[in-house]
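**Q** Build the 3D model from these lines:
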Amino acid sequence: MSRKVSVIIPVYNAERYITQCIESLLSQTLLECEFIFVNDGSKDNSRQIIENYTKLDDRVKLINQKNQGVSIARNVGLLSAIGEYVGFVDADDYIERDMYEILYNSAKQSDCDIVVSNFESEIEGHTVITKYPFPVDTVLKRDYIEEEILPYFLKTDDLNTACNKIYRNKVIKENNVKFPDKVALGEDGMFNMRFFSNATIMKYIDYTGYHYREVVGSATRNISEKDYFSRALEVYNLELPEIYSGRTDKEKVRQLKSIKLLNSVISYIHIYFMPSKDVSFNKRYKYVKNMIGNKHIRESLPIYYSELYSALGRYEKCVIDLIKRKSTLGLYCVTVYSRFRNR
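**A** I've put the predicted structure just below:
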């Protein structure tokens, strides 16, 4: 059977949720898929669970490796992918039965290199659907990608995920598009920048088939082990793909990256001022204090004020003003109040 979509699933200690993930994959209405699980040195029963499924369905492939991180795991999966298109799913998450059929048919209908869809997140008990300000069900060509999509990656993180898209495998292989193996945060964004730099036709569909689950200790919320701000600075200072230097004004790049950095800081303030059993309040307070005093933040503030401040809501304006005043105590009080109001 030819494979229309290769789905790559990096796995590390995911036994609690992986059965639901696998079942959602095997129930896909698009039958011509392969599911490549890359076990990244799991210490729980993840490997055994996947091995049991390989005996039940020949579409399930398992690759075992020592722990090397999600980027290398995905790159290993890409080397094995034989599908016309490639998709990615995280082992904690699950998808709708028709997701890959809808994305694949949409791609084939217009001969797209990439199709982008929405995704649903479950964060702190609230469900949020992420959508994008792009024309819906419209063939978007190279000029749109260069003028709208590539700059979009510089100013926000919400398009970064690889899990709500399918990518033409030929474009990946011919251009050696890979996940960066030495970037601890933002590796999805770099992969997407590299892919879109080589894409000629895309489409955005207003469809939500991917369900992202926020779990305790997940990569995006494990503050006891992850230094989020340092990693955001890495992304801020990272050398961009070559296409940006030729197409985007340097000052515009700096402007967009400054906005993205400050938006990240706003979200990190919220995360670090949430109650935590693993990290003391004093340590989290000091972290936020050092973060808002960082020279890159101070340099980015005037740009943020001139470009975005007037359009912000009252809460965001208050947070930015407190960052400008270096008021860590004020930021703590505002985040506690916001959390109380949103219960």
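
**Q** C-alpha from now on. contacts and neighbour counts both.
**A** Will do.

**Q** longest strand anywhere in the protein?
**A** strand 201-213 (DSSP state E).

**Q** for the helix or strand following that strand, which positions count as buried?
**A** Sequence order places helix 228-237 as the next helix or strand after strand 201-213, per DSSP states H and E. Buried residues in helix 228-237, counted by 16 or more other Cα atoms under 10 Å: 228-229, 232, 235-236.

**Q** again with stretch 198-218
**A** Buried residues in stretch 198-218 (16+ other Cα under 10 Å): 198-205, 207-215.

**Q** chain center to that stretch: distance?
**A** 8 Å (Cα atoms, centre = their mean, to the nearest Å).

**Q** do stretch 37-48 as well
**A** The answer for stretch 37-48 is 22 Å, by Cα atoms, centre = their mean.

**Q** neighbouring contacts of that stretch?
**A** For stretch 37-48, contacts defined as Cα atoms under 8 Å, 6 or more residues apart in numbering pick out 8-15, 18, 50, 60-70, 73-74, 76-77.

**Q** how long is it end to end?
**A** Using Cα to Cα, to the nearest Å, one end of stretch 37-48 lies 12 Å from the other.

**Q** Would you do the same for the sequence below? I want to compare the two.
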Amino acid sequence: MPQISVVLPVYNVEKYLKQCLDSLINQTFDDFEVICVNDGSTDSSLNILEEYASKDDRFRIISQQNKGLSGARNTGMNYIKGNYLLFLDSDDWIEENALELLYNQVSNLDSEMIIFPYRYYNQETGKYNENDFTKLNMFDSSIDNKNFNYKNIPEIVFRIPHESIKLYKVETLKKLAVKFPEGLNYEDAYFFYKIFFKLNKVSIIRTPIYNYRIRSDSICTTGSEKSFDIFKILTSIENFLKEDKIYDELKDEFILFIVINLKFVYLRLNESFRNQYLREIKENYEFFALNQINKDHLATWHFDDRVFYNAIDVSNNGVEFELNYKKGYYEFLANHYEGVINHLQQQNQVLTQENDSLKEQLANTSIKNKFKKIVKL
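**A** Here you go, the predicted structure:
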């Protein structure tokens, strides 16, 4: 029985698949299996999988008609034999010591989930990018090298990356019987939070071990009609928060999470869908408690999230919203930079006065000035 099972959904990724598979073959930890779910690929992806499986019996191939990412992951989970599970997207890749670091951590702490940092890789520019979010800087050092649960970090539970690139304890997953919602985008958020709030032993590592490829044709970068799935996902999360009777204690942070995700989708949405999108926000306005926002909590939001929320509040259609959002955004920036300019001008005046004072002191103490005083005597 392998220690770690890697579930690898594969659909038409012939350009990137070998890099992904090579990153697995080159792991410094070798007690793992890879469940490759060929999700109806029509390119040469299956041929590539067969090539690798013929050389390494840790790779197993399951072929099925196309069910999408969620369907492929769910299928893969039916075949795993390991004690721990890692999901890996087939256009991404992991560092060579990734599985070793994860296994060492889980061996020491017996965690039910391990959250780890990752890096974005821009396919078009060839550049890597990290930020406070991907580096897990929302966690302070007090939770390092120990297990925690959501009660220990209530103020940041909805700021944690919810992509399913985590290590999961298989025994726990089987008890919870959680599956990805098939046919929906943004399935990662549902899967993560459905599990996360049930766990008592979560830990993190600080080393970035996962490389997340950003490409123009991926789901997260296309603003199609499937973007409206965000409403179903957010509704599902709210429902199980209420079922578990933890909604009230997390309400303020969850409302901010809703606004951030609505904004994330809007900024990528095709313009032809924006009227419809705003209508759906308005229809869910009270259900998402957007009319019950704590004003003190609102003041702590990032300005862009506040501007987005305020534009929703005063707009009746997509055109109005677009104008109000831009107007609020530019007004904030104008006021912000006006304040910055005024502050810099005041600092400049202070420095000018200090400089003049210094010049006067130097003049009074200079040899030339002393000589003039002697002559006068």
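
**Q** Report the TM-score for the pair.
**A** Scored by TM-score structural alignment, normalised by the length of the first structure, the superposition of the two chains gives a TM-score of 0.80; 319 aligned residues with a Cα RMSD of 3.1 Å.

**Q** Can you list which of the contacts of stretch 37-48 of the first structure are found in helices?
**A** Applying DSSP state H to the contacts of stretch 37-48 of the first structure, the entries found in helices are 18, 50, 70, 73-74, 76-77.

**Q** Any chance of the residues you listed in JSON lines with neighbour count and distance to V115 of the first structure as columns?
**A** Formatted as JSON lines, these follow (neighbours: other Cα atoms under 10 Å; distance: Cα to Cα, whole Å):
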{"residue": "I18", "neighbour count": "22", "distance to V115 of the first structure": "25"}
{"residue": "I50", "neighbour count": "21", "distance to V115 of the first structure": "28"}
{"residue": "V70", "neighbour count": "24", "distance to V115 of the first structure": "22"}
{"residue": "A73", "neighbour count": "27", "distance to V115 of the first structure": "23"}
{"residue": "R74", "neighbour count": "22", "distance to V115 of the first structure": "19"}
{"residue": "V76", "neighbour count": "20", "distance to V115 of the first structure": "23"}
{"residue": "G77", "neighbour count": "24", "distance to V115 of the first structure": "20"}
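
**Q** can you name the two of these that are farthest apart?
**A** I18 and V76 (19.4 Å; Cα to Cα).

**Q** all helices for the stretch 51-200 of the first structure, in order.
**A** 70-80, 99-110, 142-144, 150-155, 169-174, 187-198 (DSSP state H, counting those that start in this stretch).

**Q** so which of these comes closest to Y132 of the first structure?
**A** helix 150-155 (10.2 Å).

**Q** Near the residue nearest to N291 of the second structure when sequence neighbours are not counted, how many other residues are there?
**A** Spatial nearest neighbour of N291 of the second structure, chain neighbours left out: Y285 (6.8 Å); criterion: Cα to Cα, 6 or more residues apart in numbering. By other Cα atoms under 10 Å, 15 other residues sit near Y285 of the second structure.

**Q** Could you do the one 5 residues further on as well?
**A** For L290 of the second structure, the tally of surrounding residues (other Cα under 10 Å) stands at 19.

**Q** Columns distance to C33 of the first structure on top of the helices of the stretch 51-200 of the first structure, output as JSON lines?
**A** Below are the helices of the stretch 51-200 of the first structure laid out as JSON lines (distance: least, Cα to Cα, whole Å):
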{"stretch": "helix 70-80", "distance to C33 of the first structure": "13"}
{"stretch": "helix 99-110", "distance to C33 of the first structure": "9"}
{"stretch": "helix 142-144", "distance to C33 of the first structure": "28"}
{"stretch": "helix 150-155", "distance to C33 of the first structure": "29"}
{"stretch": "helix 169-174", "distance to C33 of the first structure": "13"}
{"stretch": "helix 187-198", "distance to C33 of the first structure": "21"}
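
**Q** Figure out which of those helices is closest to T29 of the first structure.
**A** Ranking the helices of the stretch 51-200 of the first structure by proximity to T29 of the first structure (Cα to Cα) places helix 99-110 first, at 6.3 Å.

**Q** Name the residues that touch that closest one?
**A** Here helix 99-110 of the first structure makes contact (Cα under 8 Å, 6+ apart) with 4-5, 28-30, 85, 113-115, 117, 139, 165-166, 203, 209-210.

**Q** and what of stretch 55-64 of the first structure?
**A** Contacts of stretch 55-64 of the first structure (Cα under 8 Å, 6+ apart): 33-41, 50-51, 53-54, 77.
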